[in-house]
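Q: need a structure here:
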Amino acid sequence: MEIIFVHPQTQNPPSGGHLFNRWIVAEAERRGFPLLPCPPEVALSARFGRATRVLWDSLLLAALARRPKRYRDGTHGLLVHYLPFRDPALGHGERRRWSHRFDRVVGGMGFALATGAGVAAFLEQRFPGLPVGCCEPGIDPVFPAARRTPDQPREPGPVRIATIAHLLPAKGHGDLLEALGGLGHLAWEWHWVGADHLAPEHARNLRIAAAAVGLGARIVHHGVLPAPALARLLRRMDLVVQASGFESYGMALAEAVAAGVPVVATAVGEAERIVRHGETGFLVPAQDPMRLREAVARLLLDAALRQRFRERSTRLPPRTWEAAFDDFVRFLGRVAAA
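A: You can find the predicted model right below:
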């Protein structure tokens, strides 16, 4: 059985969904599995036979909504990376439009495969009777390989904090800036990893706000880093802090834990499963800068606690892309059999 996988071929900067696609395609090639990538401009006008299964990427949701088709014969499905209408940065009207597009597209599919357990549960509830599977991401091996061992001392200097997210309103940099603004008397520096050109006005306002409270000199912006460079950076970090108000999974958190770095994060997406509260990091409510400040302050002030969190993280086996691909194939096999 051939499986046509329709997804964007290039994306700059790459999103978590785009990286997921790359790994799945690469693993399929490694195993000789008949997963055939197809450009969307070809697939949107193509006719597929009933013997073929077609998996559409939800990164194409807007294009699919503009060209509605009904695929209830069970041969077409949607790989769902995220639920766009849950983005708190969107206005009410825009959320309604995305919700309508989402329902229109998913309602016309024969099956859906989610990349997070929470998204899968949402799909099962929203679309009763629709076959739904779950295939959560794996971890690039460069991250566990970057772990600092107990006999490797940290580099001297201030506590190094990393936030791995594009500079977008929903990612919570503003809340974290407010939280860190009350901790200026402590020695720390803040490393941003992510694109700043996707919402340039927002990124500019963040820098202006940081300068206004005297924190601009403590911020180091690295831009988008490929996995090996990000792993090397995480090796130097003492703490990863993510203040996002909206996630479907949380690959940056999973990579930080795999690299053995203590985490403070908002309890969105799958954070409660990725970060063990009080053992490998702290979880706080979204959009609560005071709680965020308290959690960050505890780890800034307590090097021994950071070390305990680091040691516990290194004991956790990271999920592999081989395991992720096994879930991928298992679900598609059930779909084909049905």
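
Q: from here on, contacts and neighbour counts on C-alpha atoms
A: Will do.

Q: show the end-to-end separation of stretch 270-279, please.
A: One end of stretch 270-279 sits 16 Å from the other (C-alpha to C-alpha, to the nearest Å).

Q: just how off-centre is that stretch within its chain?
A: 15 Å (C-alpha atoms, centre = their mean, to the nearest Å).

Q: now for residue 314: which residues touch it?
A: 144, 147, 257, 258, 259, 260 (C-alpha atoms under 8 Å, 6 or more residues apart in numbering).

Q: so which residues of the stretch 101-250 of the chain form strands?
A: 111-114, 132-134, 159-164, 188-193, 219-221, 239-242 (DSSP state E, counting those that start in this stretch).

Q: give me the residues contacting the first one.
A: For strand 111-114, contacts defined as C-alpha under 8 Å, 6+ apart pick out 74, 76-81, 106, 120, 123, 130-136, 331, 335.

Q: go with 10 Å
A: Contact with strand 111-114 is made by 55-58, 71-82, 106, 119-124, 127, 129-136, 248-249, 328, 331-332, 335, as judged by C-alpha atoms under 10 Å, 6 or more residues apart in numbering.

Q: just the buried ones from these?
A: Buried residues within the contacts of strand 111-114, counting neighbours by 16 or more other C-alpha atoms under 10 Å: 55-58, 71, 74-82, 106, 119-120, 123, 130-136, 248-249, 328, 331-332, 335.

Q: all helices of the chain, in order?
A: Counting by DSSP state H, the chain has these helices, from start to end: 16-31, 40-43, 61-66, 92-106, 117-126, 142-145, 173-181, 200-212, 227-236, 251-258, 271-274, 289-301, 303-314, 321-337.

Q: returning to that earlier point: could you dump the contacts of residue 314 to TSV with neighbour count?
A: Output for the contacts of residue 314, formatted as TSV (neighbours: other C-alpha atoms under 10 Å):
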residue	neighbour count
144	22
147	24
257	30
258	28
259	27
260	31
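
Q: closest to residue 210 out of the strands of the stretch 101-250 of the chain?
A: strand 219-221 (8.5 Å; C-alpha to C-alpha).

Q: how about this one, so we can line them up?
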Amino acid sequence: MRQVSFLVAGAIDQPTGGYFYDRAIVGGLRSDGIDVDVIELDGVFPVPDSAAISALDRALAACAPNTSIVIDGLAAGGLPEVVERHAANRSLVVLVHHPLCDETGLAADTRQRLLEAERRTLACAARVVVTSQFTARRLVALNLAEESRITVVEPGVRPAIQARTASQGPCRLLCVASLTPRKGHRLLVEALAQVADLDWRCDFVGDDQRDANEARAVREAIEHHGLAERIRVHGPQDSESIDAHYAAADVFVLASYYEGYGMVIDEAVAHGLPIVTTTGGALADTFPTGAGMSVAPGDANALAQALRTLIDDAEQRGCAAAAARSARARQRDWPAVARRFAAVLAS
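A: Below is the predicted model of the structure:
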């Protein structure tokens, strides 16, 4: 297996965890001498427009029969009719970060339509790769794929600089996540408003262009609660800048309603940061015991209490940071993850 076509929805350099996973796999495969052709599909996904339908159809038709084909589930899941047309003479691997129907804020009819479409798409796959044990269980529970056709390839982490500890001045909070409804930024703002009596500053780092309405709502919530001087929205950052934010932070916080894995939690652990997060989706599995505090998704009061505890109690914050540093030893690096992905393709 020396040739791989890797199909993604839009540009692969988009600043989200799913695209970061895709880029890391592509880079790891190439480092191991595998020829990877990244095909960036035009159009709107996962509820496709005509450009998306045409782009996926042309891309699959152009792939040589002996090429290993990987399609990110965001690109494939909503287009079963195209995938079915090419599956008879192509061996397809579909990479699922989380079921499309689990996205926060979908209308009931859209959710049902995506569920049915993704079920048809995954039925065509020779193999389904998922990024967490949670997502594997979720696919089986939704009758989207049989357990025997699913392989879990969990994310890796990059080498990380140890975050500062016992810093002077306000407690520095960091949230790295795109400003979309699922990530819970407005809930986090509400929780932070409840601990406004404490000395803290918070940085929101992540794509603020993906959902313009949500980004505007987050900024309005910050203004409404009078927190504009304490919460900074930075937008997307390059890897070097994100690393600098991690290194300067005291506590990492993610208020997500649902994650298919939650790679930023691994990144925070790699930097030795104490964490406040939720149990949404795979986070209940991937959050290391003792590395901070986790609460039910959607509960602003519980989130505020967890934040109060770690902001106000330096000793507990230190214990959580120590647990995070201990968990670093169990993390995978990206080259090892890419080799596992390659083994799936080779089989």
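
Q: next, the TM-score between them, please.
A: Scored against TM-score structural alignment, normalised by the length of structure 1, the superposed chains reach a TM-score of 0.88; 326 aligned residues with a C-alpha RMSD of 2.2 Å.

Q: picking up where we left off before, of the strands of the stretch 101-250 of structure 1, which is nearest residue 4 of structure 1?
A: strand 111-114 (14.1 Å).

Q: what range does that closest one cover in structure 2?
A: Counting by TM-score structural alignment, strand 111-114 of structure 1 falls onto residues 127-130 of structure 2.

Q: could you do stretch 306-313 of structure 1 as well?
A: Going by TM-score structural alignment, stretch 306-313 of structure 1 lines up with residues 317-324 of structure 2.

Q: so how far does that stretch sit from its counterpart in structure 1?
A: Its matched residues in structure 1 lie on average 1.5 Å from stretch 317-324 of structure 2 after superposition (mean C-alpha distance after the TM-score superposition for structure 1).

Q: which other residues reach that stretch?
A: For stretch 317-324 of structure 2, the surrounding residues in contact (C-alpha under 10 Å, 6+ apart) are 163, 165-166, 250-251, 266, 268-276, 287-293, 309-311, 314-316, 325-327.

Q: over to stretch 320-333 of structure 1?
A: Residues from elsewhere that reach stretch 320-333 of structure 1, judged by C-alpha under 10 Å, 6+ apart: 1, 3, 20, 23-28, 31, 33, 35, 53, 55, 77, 111-115, 131-141, 335, 337-338.

Q: ok, 6 Å please
A: Defining contact as C-alpha atoms under 6 Å, 6 or more residues apart in numbering, one finds that stretch 320-333 of structure 1 is touched by 133, 135, 137, 138, 139.

Q: cool, stretch 221-236 of structure 2 as well?
A: Residues contacting stretch 221-236 of structure 2 (C-alpha under 6 Å, 6+ apart): 201, 202, 203, 204, 205, 206, 207, 208.

Q: how about 10 Å then?
A: Everything outside stretch 221-236 of structure 2 that qualifies as a contact, by C-alpha under 10 Å, 6+ apart, is 14-16, 172-179, 185-190, 192-194, 196, 199-209, 215-220, 242.

Q: picking that back up, list the ones among the contacts of residue 314 of structure 1 that structure 2 also has?
A: Shared contacts between this structure and structure 2 among the contacts of residue 314 of structure 1 (both residues aligned by TM-score structural alignment, their matches' C-alpha atoms under 8 Å) comprise 257, 258, 259, 260.

Q: tell me which of these is nearest to residue 8 of structure 1?
A: Nearest member of these to residue 8 of structure 1, counting by C-alpha to C-alpha, is residue 258, at 27.7 Å.

Q: any idea what that closest one aligns with in structure 2?
A: Using TM-score structural alignment, residue 258 of structure 1 sits opposite residue 270 in structure 2.

Q: out of the helices of structure 1, which one sits most buried?
A: helix 251-258 (a mean of 25; mean count of other C-alpha atoms under 10 Å).

Q: quick one, it and helix 303-314 angle?
A: 100 degrees (axes from the mean of the first three to the mean of the last three C-alpha atoms, to 10 degrees).

Q: show me what helix 251-258 of structure 1 is packed up against.
A: If contacts are counted by 3 or more C-alpha pairs under 10 Å, 6 or more residues apart in numbering; DSSP states H and E, helix 251-258 of structure 1 sits against helix 16-31, helix 142-145, strand 159-164, helix 227-236, strand 239-242, strand 263-266, helix 271-274, helix 303-314.

Q: hmm, try it at 6 Å
A: Secondary-structure packing of helix 251-258 of structure 1 (3 or more C-alpha pairs under 6 Å, 6 or more residues apart in numbering; DSSP states H and E): no helix or strand packs against it.

Q: now it on structure 2. Mean distance?
A: Looks like 0.8 Å for helix 251-258 of structure 1 (mean C-alpha distance after the TM-score superposition for structure 1).

Q: separation between the residue nearest to residue 153 of structure 2 when sequence neighbours are not counted and residue 269 of structure 2?
A: Distances taken as C-alpha to C-alpha, 6 or more residues apart in numbering put residue 131 closest to residue 153 of structure 2, at 5.2 Å, once the chain neighbours are dropped. Residue 131 of structure 2 sits 18 Å away from residue 269 of structure 2, taking C-alpha to C-alpha as the criterion.

Q: likewise for residue 231 of structure 2?
A: From residue 231 of structure 2 to residue 269 of structure 2 the distance is 23 Å (C-alpha to C-alpha).

Q: still on that earlier bit, so what's the residue nearest to residue 153 of structure 2 up against?
A: 97, 152, 153, 154.

Q: I'd assumed residue 133 was in contact with residue 282 of structure 2.
A: No: using C-alpha atoms under 6 Å, residue 282 of structure 2 is not in contact with residue 133, being 7.8 Å away.
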